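Colleague: sequence first, then the predicted structure:
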Amino acid sequence: MKTDTALINHEKIHLRQQWELLVVPFYIVYLTEWAIRAIWYLDGYKAYQNISFEREAYANEKNAEYLLHRETFSFIKYLYR
């Protein structure tokens, strides 16, 4: 179970990702990546877990200082991990 702090940090990471991609393109990329991964895995939930935006947020949600040091477009590092 996530702590409130981890959940809030997770969502703040998503807000930063949305800001970088100007919100609407974020959702276009998010849904496109989910669709591709859903076909790849044949599993919608597994596809969700492997979206680069989610992988970055889950990997760093417990690090309260992550956003202070995060580089722009860091989610790209999570595309192929």
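Modeller: Sure thing, it's come through.

Colleague: going forward, measure contacts and count neighbours with C-alpha atoms only.
Modeller: Will do.

Colleague: contacts only, for the most centrally placed residue in the chain.
Modeller: Residue closest to the average C-alpha location in the chain (Cα atoms, centre = their mean): Phe53, at 1.8 Å. Contacts of Phe53 were listed using Cα atoms under 8 Å, 6 or more residues apart in numbering, and they are His14, Gln17, Tyr30, Phe75, Tyr78.

Colleague: 10 Å instead, please
Modeller: Neighbour list for Phe53: 13-14, 17-18, 26, 29-30, 33, 73-79 [criterion: Cα atoms under 10 Å, 6 or more residues apart in numbering].

Colleague: next secondary structure after the helix or strand hosting it?
Modeller: Using DSSP states H and E, Phe53 sits within helix 52-60. Note on helix 52-60: by DSSP H and E, the next helix or strand toward the C-terminus is helix 66-69.

Colleague: and here is the other one:
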Amino acid sequence: MLILPKLPANAMAIFPFILLKNSSQQKDLVLLNHEKIHLQQQLELLIIPFYLLYLLNYFINLVKYKNHYQAYYNICFERESYHFEEDLNYLSKRKLYNWTKFLR
């Protein structure tokens, strides 16, 4: 984990790191689980394709919703991560490519 006070987001997963805005977030198990789900998504897509699909999904959503926040929250990778972030055992039982269930 890296602490970056000027991080533009609250937290971010950029393989193999979890980037946090402040050190107190290291204790937030739900936030860390959310970011670990992203790391798993990145791994299964061999990292670079994840970022390409993430951006593509965002831009499609931006056209669809015409709103940054709606576009972001409806990215299939975010939908999976938010849906399961409170299940701290999720990664141990997660099936490969489960994010595809969150495509719309």
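Modeller: Perfect, I can see it now. Please read all numbers here as calculations on a predicted model, not as lab measurements.

Colleague: tell me the counterpart of the residue nearest to the centre of the first structure in the second structure.
Modeller: Counting by TM-score structural alignment, Phe53 of the first structure lines up with Phe77 in the second structure.

Colleague: just to check, Thr5 of the first structure is in contact with Glu61?
Modeller: Yes. Contact criterion Cα atoms under 10 Å: Thr5 of the first structure and Glu61 qualify, at 8.3 Å.

Colleague: okay, and the common contacts of those two?
Modeller: Listed as contacting both Thr5 of the first structure and Glu61 by Cα under 10 Å, 6+ apart are Glu11.

Colleague: which helix in the second structure runs the most residues?
Modeller: Secondary structure of the second structure per DSSP state H: the longest helix is helix 48-65.

Colleague: can you list contacts of the helix or strand just after that one?
Modeller: Downstream of helix 48-65 of the second structure, the next assigned helix or strand under DSSP H and E is helix 68-73. Helix 68-73 of the second structure has contacts (Cα under 10 Å, 6+ apart) with 54-55, 57-65, 74, 78-79, 82.

Colleague: of the residues you listed, buried ones?
Modeller: Tyr54, Asn57, Tyr58, Phe59, Asn61, Leu62, Asn74, Glu78, Arg79, Tyr82 (16 or more other Cα atoms under 10 Å).
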